[in-house]
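In: model this:
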Amino acid sequence: MDEETPRVELTPAAGDLLRRLREMHGPLMFHQSGGCCDGSAPMCYPAGEFRTGGSDVLLAELDVEGVAEPVTFWMSRGQYAAWSHTRLIVDVVEGRGSGFSLEAPEGVRFLIRSRVVGG
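Out: Next comes the predicted model:
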């Protein structure tokens, strides 16, 4: 993937939801573990609430219009190895996701869509 291609991007709906969540919870972060149950659903937490470490990769610092600080996007190293050739697009769909992610009470959930890039 070339340096000009963003590794992670947001749909307008995801940006809108992040603005609302930021107002309620303060600075935000994403983490995607690649677990079996919500493997395509990034979890949104208050920044720093999910502890990252050597088994995680920082993929992006997402600028969200109207939000003062970037929203970091972390992924487990194993998941990154499988998805390193893709552009990840954070979207929002109706339905409940994980109870640990901040959007769960809103009746929607974040979802990753992906596109293969480069070759």
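In: all contacts plus neighbour counts: C-alpha atoms, from now on.
Out: Noted.
In: which residues are contacting the helix or strand where Thr72 lies?
Out: Assigned by DSSP states H and E, Thr72 falls within strand 71-76. Here strand 71-76 makes contact (CA atoms under 8 Å, 6 or more residues apart in numbering) with 8, 27-34, 47, 52, 55-64.
In: this one next, for a side-by-side:
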Amino acid sequence: MKVEKVTATDAALELIEKLKRRHGPLMFHQSGGCCDGSSPMCFPEGEFRVGASDIHLGSIGNSPFYMSKDQYEYWKHTQLIIDVVDGRGGMFSLEGPEGKRFLTRSRVYSDEERKALQEEA
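Out: Take a look at the predicted model:
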């Protein structure tokens, strides 16, 4: 059983495709706070520097999604579900001018999913 650590809603995937047409390949990083709160941030691929303290959780819309290792420790028991809502998001994230913002929702893994994730590790 393959367990996805990050997924996206249809609405988020539609916005990702729109942004890819405008900006080319994209990447995401789950912000841990500071200037833009704790929202998923969308960048042109390679514009955000991923470091040794970041982990690749998977991809949404064929775009890589990263989170800091420290923050992942708090979220590791949940699947991240990236959604989109109306409103202004992070000032550095590409969706801002669209009048939309990406939003992270989550759900707790089932016992079966947790077991599969432990076997992967």
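In: Please work out the TM-score for the two chains.
Out: Superposed pair, TM-score by TM-score structural alignment, normalised by the length of the first structure: 0.87. Supporting alignment: 110 aligned residues with a CA RMSD of 1.2 Å.
In: What remains of the contacts of strand 71-76 of the first structure if I keep only buried residues?
Out: Neighbour counting over those (16 or more other CA atoms under 10 Å) leaves 8, 27-34, 56-62, 64 as the buried ones.
In: Strands - which of those land there?
Out: 8, 28-32, 56-62 (DSSP state E).
In: possible to save those as CSV with distance to Gly95 of the first structure?
Out: Compiled in CSV, these are given as follows (distance: CA to CA, whole Å):
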residue, distance to Gly95 of the first structure
Val8, 23
Leu28, 21
Met29, 21
Phe30, 19
His31, 19
Gln32, 18
Asp56, 27
Val57, 28
Leu58, 27
Leu59, 26
Ala60, 26
Glu61, 26
Leu62, 24
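In: longest single helix anywhere in the second structure?
Out: helix 10-23 (DSSP state H).
In: now for that one, which elements pack on it?
Out: strand 78-86 (3 or more CA pairs under 8 Å, 6 or more residues apart in numbering; DSSP states H and E).
In: matching residues in the first structure for the very next helix or strand once past the strand it packs on?
Out: Sequence order places strand 100-108 as the next helix or strand after strand 78-86 of the second structure, per DSSP H and E. Structural correspondence for strand 100-108 of the second structure: residues 108-116 of the first structure, per TM-score structural alignment.
In: again with stretch 16-29 of the second structure
Out: So stretch 16-29 of the second structure is aligned with residues 18-31, judged by TM-score structural alignment.
In: Kindly state which residue of the second structure is aligned to Ser7 of the first structure.
Out: Small correction: residue 7 of the first structure is Arg, not Ser. Matched by TM-score structural alignment, Arg7 of the first structure corresponds to Lys5 in the second structure.
In: Which residue, other than its chain neighbours, is closest to its match?
Out: Gln79 (5.0 Å; CA to CA, 6 or more residues apart in numbering).
In: Now do the same for the one you found: its match in the first structure.
Out: Matched to the first structure by TM-score structural alignment, Gln79 of the second structure sits across from Arg87.
In: hang on, the earlier thing: return the angle between stretch directions for the strand holding Thr72 of the first structure and strand 28-32.
Out: Strand 71-76 of the first structure runs at 20 degrees relative to strand 28-32, counting by axes from the mean of the first three to the mean of the last three CA atoms, to 10 degrees.
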